[in-house]
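> Just to be clear, the model below is a prediction. Sequence and coordinates:
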Amino acid sequence: MTGWLDVDERDDHYLGLAGANISATEALLSTRDNLADVVEARAMMCVHGDAGLGKTLSVNASLRTLAAEDVYRVQFRARPTPRDIRHVLFDALGCSGRPPASPIEFDTLLKDVLAERPRVLVCDEAQWLSRECFELWRHLWDDRRTDIAIVFVGGGDCYQVLRREPMLSSRVYVWQEFRRMPREQVVQVIPAFHPVWANAEVDDIAYADVHAGHGNFRAWAKITAHTLTALTRLEREVPDREILQWVFSRLGGRRD
């Protein structure tokens, strides 16, 4: 669990990559527009797609602009139970006292807190949630007193997982899928993503994407980190095919 205001913007980038910038991709701009509508409507949203495509970064960056003081982010790395979610929300919302022992009392407490003022609850890695967990989220959102928007963010199978829960999926206001960047977008975005690529040849950026990047921001963060290491060791400034070949050797990519 992470309180929103405790998250440094640099932590949004994979590896905390120094010098990395948030790039205004089509997906990021769509996320910002969609979240603005969801927050205003106090609705639910599902952001889904394969790992490393920038889902969490886009949601974080957008909500910092739209509703930074109202956002509470929860995240799970394994399959949580409703009890886990209740306790994580108890901590994230700064509830006082001891957590209630009874689920009914616990839910009443959470709803009382969530009725105090507008809030945006972001549930990352939502593909791990069970039917009972989704029912808890729906129960909190359905209560007329609560004043919340809920954003589910999850991996490639998150869409299928939520769609299997019709009581919840019917309440999702916006569905947004993240996909790999096409190559023509990569060569435009990557020079703005990190200064190391600003003076690189377009053909070399495309070459790196073909062999290792594959339109995936997380992969590009790794490429960039290794490229910075190579340039420092060789006392060079601009990446070229020789540098990229060395990078590929570390990533397990092809060397042709």
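Sure, I can see it. This is a predicted model, so every value here is computed, not measured.
> switch to C-alpha atoms for all contacts and neighbour counts from now on
Noted.
> What count of nearby residues applies to the residue lying closest to Ala36 once chain neighbours are set aside?
Among residues not flanking Ala36 along the chain, Leu66 sits closest, at 6.7 Å (C-alpha to C-alpha, 6 or more residues apart in numbering). Other residues lying near Leu66 total 17 when counted by other C-alpha atoms under 10 Å.
> want to compare, so here's the second one:
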Amino acid sequence: MTGTLPPAAGDQYVPLPGAHIVTTRALLAARENLTDAIDARAMMCVYGDAGFGKTLAVNTCLRELEPGEEVRRIAFRSRPTARAVRHAIFTALGLAGGPPAHPSEFDRLLIDALSARPRTLIVDEAQWLNSDAFEYFRFLWDDYGTQLAIVFVGGQGCRTVLRKEPMLASRIFIWQKFSRLTPAEVLQVIPLFHPVWETATPEDITFADTHAAHGNFRSWAWLTAQVLTGLKRLRRQHVETDVLRWAFHRLGEA
């Protein structure tokens, strides 16, 4: 999806009525880091394995920090050329008319648009970017006229590629790695994540994390959806070991 930030309801990969965004240490750090990067009109890299809550944290924080039209999101699903990056930014900014045919004209149009007022670009799935694409973002950010903050969000590959580009890596203001929840964090935040876990025992939550969720928020969302179905199918009122085992089978974790 390219354009403005998506609605908050779209942050979860699985529809999960009743779920709450919980304030983890990583989310608190992201809010502080994003505030500093935006204030400095700097570049930031948020990276980590899939399902650890990177995109959700960035979207949630930026809705609070930069509401309205100042934030634009770009996501790539394959390795883009510089031309594809130009067109993605053009679309994200919602510029009028057709994109220029000549690269130098296209560059000038984008620089003028990004100089008109402060902007924040979220570049999601940034692990797909190659050297040329990263270099193009650096080119735009380096221009004296642009008032641009850029947040690269991606897997471990995002950091690896960035580190191979010394000119760009030296300009990254903040690096933030997202990791899996520790066992202690799981016991603290999962009862706040969804009402179904409020009455679960610490032993059952630890059992669920050890056998299925593994400190991964996306896995916890999928598990929660299966547990809600399991409670209905097994006619139970609360999470119990047999309900968890039923859910594990559906997730291939038996």
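Thanks, I have it. Everything numeric in this text was worked out from a predicted model, so none of it was measured.
> about what we covered before: residue in the second structure paired with the residue nearest to Ala36 of the first structure?
In the second structure, the residue matched to Leu66 of the first structure (TM-score structural alignment) is Leu65.
> on that earlier part again, a helix runs through the residue nearest to Ala36 of the first structure, doesn't it?
Yes: using DSSP: H, G, I helix; E, B strand; the rest coil, the assignment for Leu66 of the first structure is a helix.
> distance of it from Val88 of the first structure?
Note on Leu66 of the first structure: its distance to Val88 of the first structure, by C-alpha to C-alpha, to the nearest Å, is 24 Å.
> Mind jotting down where the helices sit in the stretch 51-200 of the second structure?
Using DSSP state H, counting those that start in this stretch, the helices of the stretch 51-200 of the second structure run over 54-65, 82-93, 103-116, 131-142, 156-163, 166-169, 183-193.
> Check the mean deviation of the last one from the first structure.
What that stands for is helix 183-193 of the second structure. Following the fit onto the first structure, the mean deviation recorded for helix 183-193 of the second structure is 0.6 Å by mean C-alpha distance after the TM-score superposition for the first structure.
> Please name the nearest non-neighbouring residue to Pro202 of the second structure.
Counting by C-alpha to C-alpha, 6+ apart, the residue nearest Pro202 of the second structure is Leu187, at 6.4 Å.
> residues near the one you found, how many?
Around Leu187 of the second structure there are 19 residues (other C-alpha under 10 Å).
> what's near enough to touch the residue nearest to the spatial centre of the first structure?
Centroid check for the first structure by C-alpha atoms, centre = their mean gives Thr56 as the closest residue, at 0.8 Å. Thr56 of the first structure makes contacts with Asp12, Asp124, Val153, as judged by C-alpha atoms under 8 Å, 6 or more residues apart in numbering.
> could you point out which element follows the longest helix seen in the first structure?
Longest among the helix segments of the first structure by residue count, using DSSP state H, is helix 217-234. Using DSSP states H and E, the helix or strand that follows helix 217-234 of the first structure in sequence is helix 241-251.
> mean deviation of that following helix from the second structure?
So helix 241-251 of the first structure averages 0.5 Å relative to the second structure (mean C-alpha distance after the TM-score superposition for the first structure).
> What is that helix packed up against?
helix 217-234 (3 or more C-alpha pairs under 8 Å, 6 or more residues apart in numbering; DSSP states H and E).
> so what secondary structure elements neighbour the helix it packs on?
helix 241-251.
> list the buried ones in the helix it packs on?
Arg241, Ile243, Leu244, Gln245, Val247, Phe248 (16 or more other C-alpha atoms under 10 Å).
> Between those residues, which sits nearest Arg179 of the first structure?
Using C-alpha to C-alpha, Phe248 is the member of the buried residues of helix 241-251 of the first structure that lies nearest Arg179 of the first structure, at 23.1 Å.
> In contact with the nearest residue to Ala82 of the second structure once chain neighbours are set aside, which residues?
Distances taken as C-alpha to C-alpha, 6+ apart put Ala133 closest to Ala82 of the second structure, at 5.2 Å, once the chain neighbours are dropped. With contact taken as C-alpha under 8 Å, 6+ apart, Ala133 of the second structure is in contact with Pro80, Thr81, Ala82, Val85.
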